[in-house]
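Engineer: no sequence for this one, just the structure:
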């Protein structure tokens, strides 16, 4: 009984696990690279959630057919492709800022950077 429920909703368990890991990486870690990795994991877990939620069982591509059919809406998939490009760009800017911070302060530890900036 319990296993049937778990297997029916396994994708939600995976999303929640990935979101928790990413959130912990952003909040719990002091290293800036680890924070960026946590942010990426969090973002991609949300992408997986939206793509999975947009899927329709037994749906077909939105092409007009002679017989009635259930179609899959392509809009969420297109929006997630755009979000992936934004996420990669955000990661690239974040990594370039981390490189600049490391050159300036010689460390990637958040507490030491705050201490050295005062």
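Structural biologist: Sure, I can see it. Everything quoted here is computed from the prediction, not taken from an experiment.

Engineer: only C-alpha atoms for contact and neighbour calcs from this point on.
Structural biologist: Will do.

Engineer: mind listing the helices for the protein?
Structural biologist: Ranges of helices within the chain are 2-8, 10-28, 32-54, 75-105, 110-117, based on DSSP state H.

Engineer: Put together CSV for the ones you listed, with distance to residue 60 and mean neighbour count on each row.
Structural biologist: Formatted as CSV, the entries for these read as follows, by distance: least, Cα to Cα, whole Å; neighbours: other Cα atoms under 10 Å:
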stretch, distance to residue 60, mean neighbour count
helix 2-8, 22, 9
helix 10-28, 21, 17
helix 32-54, 12, 18
helix 75-105, 14, 14
helix 110-117, 49, 11
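
Engineer: Alongside the first one, take a look at this:
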């Protein structure tokens, strides 16, 4: 296979590395949440790419179709997207609460203020 033919996997790798980089090096809690969402999106793209069947048809019984594509990975990703939105909303709500309690959302400032108490 040509490397260019697998471009979706290169996109997955790039998004995973960008998301991981933001989560590890970002000091701001909102940036970390965004990094986790980028990483999560890369997992979605990977899972859908693996579930794709070349030449596969929708699983509707018709004459002349012998190769079907399984819709289960796509349905599971739809469920994961909904769960991801809910977790992102919860994380942002926690970031707002942390901002109210500590006056900042920078990780180092929070750790400094927490260690002083």
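Structural biologist: Done, it's in. Remember, predicted model here, so these are calculated numbers, not experimental data.

Engineer: could you dump the helices of structure 1 to a markdown table with distance to residue 64 of structure 1?
Structural biologist: As requested, these are exported to a markdown table (distance: least, Cα to Cα, whole Å):
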| stretch | distance to residue 64 of structure 1 |
| --- | --- |
| helix 2-8 | 31 |
| helix 10-28 | 30 |
| helix 32-54 | 19 |
| helix 75-105 | 17 |
| helix 110-117 | 55 |
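
Engineer: which one of the ones you listed lies closest to residue 62 of structure 1?
Structural biologist: helix 75-105 (10.8 Å; Cα to Cα).

Engineer: So which elements touch the closest one?
Structural biologist: Applying 3 or more Cα pairs under 8 Å, 6 or more residues apart in numbering; DSSP states H and E, one finds that helix 75-105 of structure 1 makes contact with helix 32-54.

Engineer: So for residue 63 of structure 1, which of the helices of structure 1 sits nearest?
Structural biologist: When the helices of structure 1 are ranked by proximity to residue 63 of structure 1 (Cα to Cα), helix 75-105 comes first, at 14.1 Å.

Engineer: That closest one maps to which residues in structure 2?
Structural biologist: Aligned using TM-score structural alignment, helix 75-105 of structure 1 spans residues 72-102 in structure 2.
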